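Student: A structural model of the following input is requested.
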Amino acid sequence: MTSKPIRTVGGAERAAPAGRFDRRLIAPMILGSILNPINSSMIAVALVPIGVAFGAPPSETAWLVSGLYLATAVGQPVIGRLVDMYGPRRLYLIGTALVGAAGLMGALAPSLGVLIAARVLLGLGTSAAYPAAMQLTRSETERTGQDSPAGVLTALSVANQTVAAVGPALGGFLIGVGGWRAIFTVNVPLSVACLVLGAMWLPRTTTVRERRGVDLPGMLLFSATLLSLMYFLMSPRLAHWWLLPLAAVAAAGFALRELRTAVPFIDLRVLGGTVPLLVTYLRQLLGYTTLYCFMFGFAQWLEEGRGLNAAGAGLVLLPLSLSALTVSGLTGRREAVRGKLLVGGVLQVVGCGLLLLLHSDSPVWLLLAVGVVMGIPQGLIGLANQNALYRQAVPERIASAAGLLRTFSYLGALGASAADAAFFAHGADTAGLHELALFMAAGSVLLVLVILPDRSLSTLTPTLSSGKA
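Tutor: This is a model prediction of the structure:
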């Protein structure tokens, strides 16, 4: 049953504008959706000072990255399913409240373990806003009868990509002003703002879609697969060999469970029958593995291999933001999915080649140039895959599909975190950076090879009458 939205302000009903997208939704949608990328990117320049504060090596502080992404990899599809069932408002408010609680927990954390727990809670809290935003976009399309998501989806993508790229600079500034704990404290005012805007503008629902149970066994098996695999990759020792068969058994059990249960955590049958959507998820995985490898690995190398402080590393990464923002702004109104993906994939390969030229005495202009080049695919790949998913997903499951797209982004981040831990096992030196660059280049070449034969990307078209958001 389709839910009927009612616009409310302070509990009072307020009619949505007829025939056009309700722009009052945009502020809470964007602010909520940036909570994950801002926390994902600020930590890049905080890993070194946190390691110093707790006497932890990079292989341990890498769990600050992995903990958040393990939580979001599981949380996104679960919460996306709940958004499809219960509507976006309730899940948005619960999730953004958790972000504030996690911010306080991290700001007061007495140990690295508690800090990792705070990052896990952050991951769960930030999993609600993006599926909610995609559901709101779809419901507005259905309400107005106009297929006009391009402007709204571009705004979401530009905001997320820009914040992700600005995050290291912002994190460096906050660390310079208030120490590394400030990057957790900043979540408190952000959470309050989301709660106020969400309570004011997000629509209530008079009815809900069919309420179905949550696949707890599927969630546990999926989590066991990721945890055992990540623990081995983060610390690949002979003594940990048993983690690989454990991961394989958990993965097999997960697949068997999802194919047999009526309400799966991740519907593998749907994925198997929707090849273009499955390929979109694969492109997201490959593209974001390279993007996150660069963000976390390059930031750590700037501090340890190049000798910059956290604020300086953040400033060097600022051109990443500017080029991503510029490219997204210039190309956002045109979907051109295939062209954007090809340009993004090729430039990732070029950026990886530039990383091989870097050394401990490399000039600042070269460091900045690397950021500019890598920012362009950051501004193209995520937006292109988001537009592809919007056209490929079944409308009734758009939030679930959007949550799963984010899950594949986070799987890429987990792979990147494991790669950083492996190549920087004894510190973020130049030799490790070059090995990381070769790993990134291999993934980027594979991304291009996946895009080239996919002619379906050129045929993605709107399904409803065109209109302006």
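
Student: only C-alpha atoms for contact and neighbour calcs from this point on.
Tutor: Fine.

Student: what's residue 426 in contact with, if anything?
Tutor: 57, 58 (C-alpha atoms under 8 Å, 6 or more residues apart in numbering).

Student: how about the secondary structure of it?
Tutor: Classification of residue 426 using DSSP: H, G, I helix; E, B strand; the rest coil returns coil.

Student: how near is it to residue 177?
Tutor: 29 Å (C-alpha to C-alpha, to the nearest Å).

Student: strands of this protein, start to end?
Tutor: With DSSP state E, the ranges of strands along the chain come out as 5-6, 8-9, 12-13, 146-147, 204-205, 465-466.

Student: let me have those in CSV, adding distance to residue 139 and mean neighbour count as columns.
Tutor: CSV is the format used below for the strands of the chain (distance: least, C-alpha to C-alpha, whole Å; neighbours: other C-alpha atoms under 10 Å):
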stretch, distance to residue 139, mean neighbour count
strand 5-6, 8, 18
strand 8-9, 16, 16
strand 12-13, 18, 11
strand 146-147, 11, 20
strand 204-205, 11, 18
strand 465-466, 15, 11
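
Student: same list, those strands, but as CSV with distance to residue 40 please.
Tutor: Output for the strands of the chain, formatted as CSV (distance: least, C-alpha to C-alpha, whole Å):
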stretch, distance to residue 40
strand 5-6, 32
strand 8-9, 32
strand 12-13, 36
strand 146-147, 32
strand 204-205, 30
strand 465-466, 35
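
Student: got the contact list for residue 387?
Tutor: Going by C-alpha under 8 Å, 6+ apart, residue 387 touches 150, 153, 335, 337.

Student: how about this one, so we can line them up?
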Amino acid sequence: MTSLLHRTPPPGAAAAGFDRRLVLPLMLGSILNPINSSMIAVTLVPIGIAFGAPPAQTVWLVSALYLATAVGQPVVGRLVDLYGPRRLYLAGTALVGLAGVLGALAPSLAVLVASRVLLGLGTCAAFPAAMYLIRSEARRTGKDSPAGVLTALSVTNQTIAIVGPTLGGLLVGLGGWRTIFTVNIPLSIACLVLGSLRLPRSTPLEAPGRSARGVLSDIDAVGMVLFAATLGAFMTTLMTPRWWWLAIVTVLVGAAFARHELRATTPFLDLRVLATSRPLLATYARQWLGSIVAYAFLYGYTQWLEGTRGFAASGAGLLLLPMSVTSVVVATVSGRRPQIRRKLVVGAVGLVAACTLVLTLGDSSAVWLLVGVAVLAGVPQGLLSLANQNATYHQADPGRMGSAAGLLRTFLYLGAIVASAAVAAAFPRGTTSAGLHGLAWFLVACAVGLLVLVLADRSLSRVGARSAAP
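Tutor: Now for the predicted structure:
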């Protein structure tokens, strides 16, 4: 295998430099998930009012998207490795448009949840496709780490994820909560047009003369199904703890998945390789813990601002805007510095500090303190995601870059699922300051665990140390 994509550079692409024509469709496609993940935060309360549903039910709008994405990311990532990014990117972004139509017309909460499942599946392709193409361009140009492009991808995702609540609040104020679903339609069309015009036509990674049937044989369908069943059972156990027997089902199905993968000729997830790659496993663990804190803060804090402090959706979104600005500034300033360990240490300390500050909030806390919490939370937002993304880029097997990138996102969404369950447990019948404090103690514990994990990983000092930006 001499390259990750067998293709001819498109007209106008510089042979010695990264093909900048790829940047816009990759960035636009990769924001589809974070924008839908974050905008929903300010609409859970109005959607609950519209359908007469408590927070314990509306939280499924969050969990459904994350479950679908957590399952779909490594599956689609593996398909990207086998078939190239173009077809998967176009199919996924088309599904996002269909999900937007369904959500805009949904007559019930159940249909709305179904549209979020479609959104989760549709947004699975763009990030693995982006990481795949970035790695391919790096090999083509002979430059090891396109740090500027990786930074742009990460900053774009972080910006959208944090600006999402503000944007969602403005859209709700202009046209009601259905507008956050409608906005997916023009975004989908833009991705389809740009993807068709700019993404390269690629071929599967196969030896010369290999048949299509041979490529299909590399798809571990049984492993994919068992993986999906394990995550589904795990997520349902978290969301409905009274169904204690599901924990047993999760363990049994997970064991069956591990047994199958260890015996498969071409496993969906190569557990042996993964088990021997401790730095990559540590990166996934950091992604999981960091996303628990980030998403629980995003959804829990936002619902508390609306439900307890009485801010409208647009007001709550504006209060989170300083977090957006801080995150973007921090990510942009630190992005071109290749060292990763320092970013992770500062980010983990920032998480501990932000979650501890939440413990001081009450029903009458001053607005300046609410803004201060948002600013402090923006620092780790701007550091952790970027550092983990870049670590994965350097630690993963280039031949499985799509799978590795998809699995990184899976751990992010597993954290989001845990966060959704934590928020539902903190606010079982409505938001209260006592519930917010209980959630904050849980998040402090997760943030401390993340800091310990970073400090214990000595390999981080070598990751990216010799990288050069294109």
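
Student: rewinding a little: from the contacts of residue 387 of structure 1, which two are the most distant?
Tutor: Taking C-alpha to C-alpha as the measure, the contacts of residue 387 of structure 1 span a maximum distance of 13.2 Å, between 153 and 337.

Student: let me see the contact set for the aligned partner of residue 75 of structure 1 in structure 2.
Tutor: Residue pairing (TM-score structural alignment): residue 75 of structure 1 is matched to residue 72 of structure 2. Counting by C-alpha under 8 Å, 6+ apart, residue 72 of structure 2 touches 120, 121, 124.

Student: ok, so of the residues you listed, who is nearest residue 445 of structure 2?
Tutor: The nearest one, if we look at the contacts of residue 72 of structure 2 relative to residue 445 of structure 2 and count by C-alpha to C-alpha, is residue 120, at 28.7 Å.

Student: the closest one: neighbouring residues, count only.
Tutor: Look at residue 120 of structure 2: counted by other C-alpha atoms under 10 Å, it has 29 neighbours.

Student: which position in structure 1 aligns with it?
Tutor: In structure 1, residue 120 of structure 2 lands on residue 123 (TM-score structural alignment).

Student: okay, that match and residue 380 of structure 1: tell me how far apart.
Tutor: 24 Å.

Student: residue 207 of structure 1 now?
Tutor: Residue 207 of structure 1 is 38 Å from residue 380 of structure 1, by C-alpha to C-alpha.

Student: more crowded one of the two?
Tutor: residue 380 (27 against 14).

Student: in contact with the alignment partner in structure 2 of the more buried one, which residues?
Tutor: Taking TM-score structural alignment, the alignment pairs residue 380 of structure 1 with residue 383 from structure 2. Contacts for residue 383 of structure 2 (C-alpha under 8 Å, 6+ apart) come out as 327, 330, 331, 334, 343, 344, 346, 347.

Student: what about the last one, distance to residue 295 of structure 2?
Tutor: Going back to what we said before, that points to residue 347 of structure 2. 15 Å.

Student: could you tell me where stretch 349-358 of structure 1 falls in structure 2?
Tutor: Going by TM-score structural alignment, stretch 349-358 of structure 1 lines up with residues 352-361 of structure 2.

Student: in that stretch, which residues are buried?
Tutor: 352, 353, 354, 355, 356, 357, 358, 359, 361 (16 or more other C-alpha atoms under 10 Å).

Student: so who does the second one touch?
Tutor: With contact taken as C-alpha under 8 Å, 6+ apart, residue 353 of structure 2 is in contact with residue 376.

Student: burial count for residue 80 of structure 1?
Tutor: Neighbours of residue 80 of structure 1 using other C-alpha under 10 Å come to 30.

Student: got the contact list for the residue lying closest to it once chain neighbours are set aside?
Tutor: The shortest distance from residue 80 of structure 1 to any non-neighbouring residue, by C-alpha to C-alpha, 6 or more residues apart in numbering, is to residue 400 (4.2 Å). Residues in contact with residue 400 of structure 1 (C-alpha under 8 Å, 6+ apart) are 76, 77, 78, 79, 80, 81, 83, 84, 131.

Student: burial measure for the second one, as a count.
Tutor: Other residues within reach of residue 77 of structure 1 by the criterion other C-alpha under 10 Å amount to 26.

Student: tally of neighbours for the counterpart of residue 85 of structure 2 in structure 1?
Tutor: Using TM-score structural alignment, the equivalent of residue 85 of structure 2 in structure 1 is residue 88. For residue 88 of structure 1, the neighbour count with other C-alpha under 10 Å is 28.

Student: ok, for residue 88 of structure 1, nearest residue in space, not its chain neighbours?
Tutor: Closest to residue 88 of structure 1 by C-alpha to C-alpha, 6+ apart is residue 132, at 4.6 Å.

Student: how close does the one you found get to residue 147 of structure 1?
Tutor: From residue 132 of structure 1 to residue 147 of structure 1 the distance is 18 Å (C-alpha to C-alpha).
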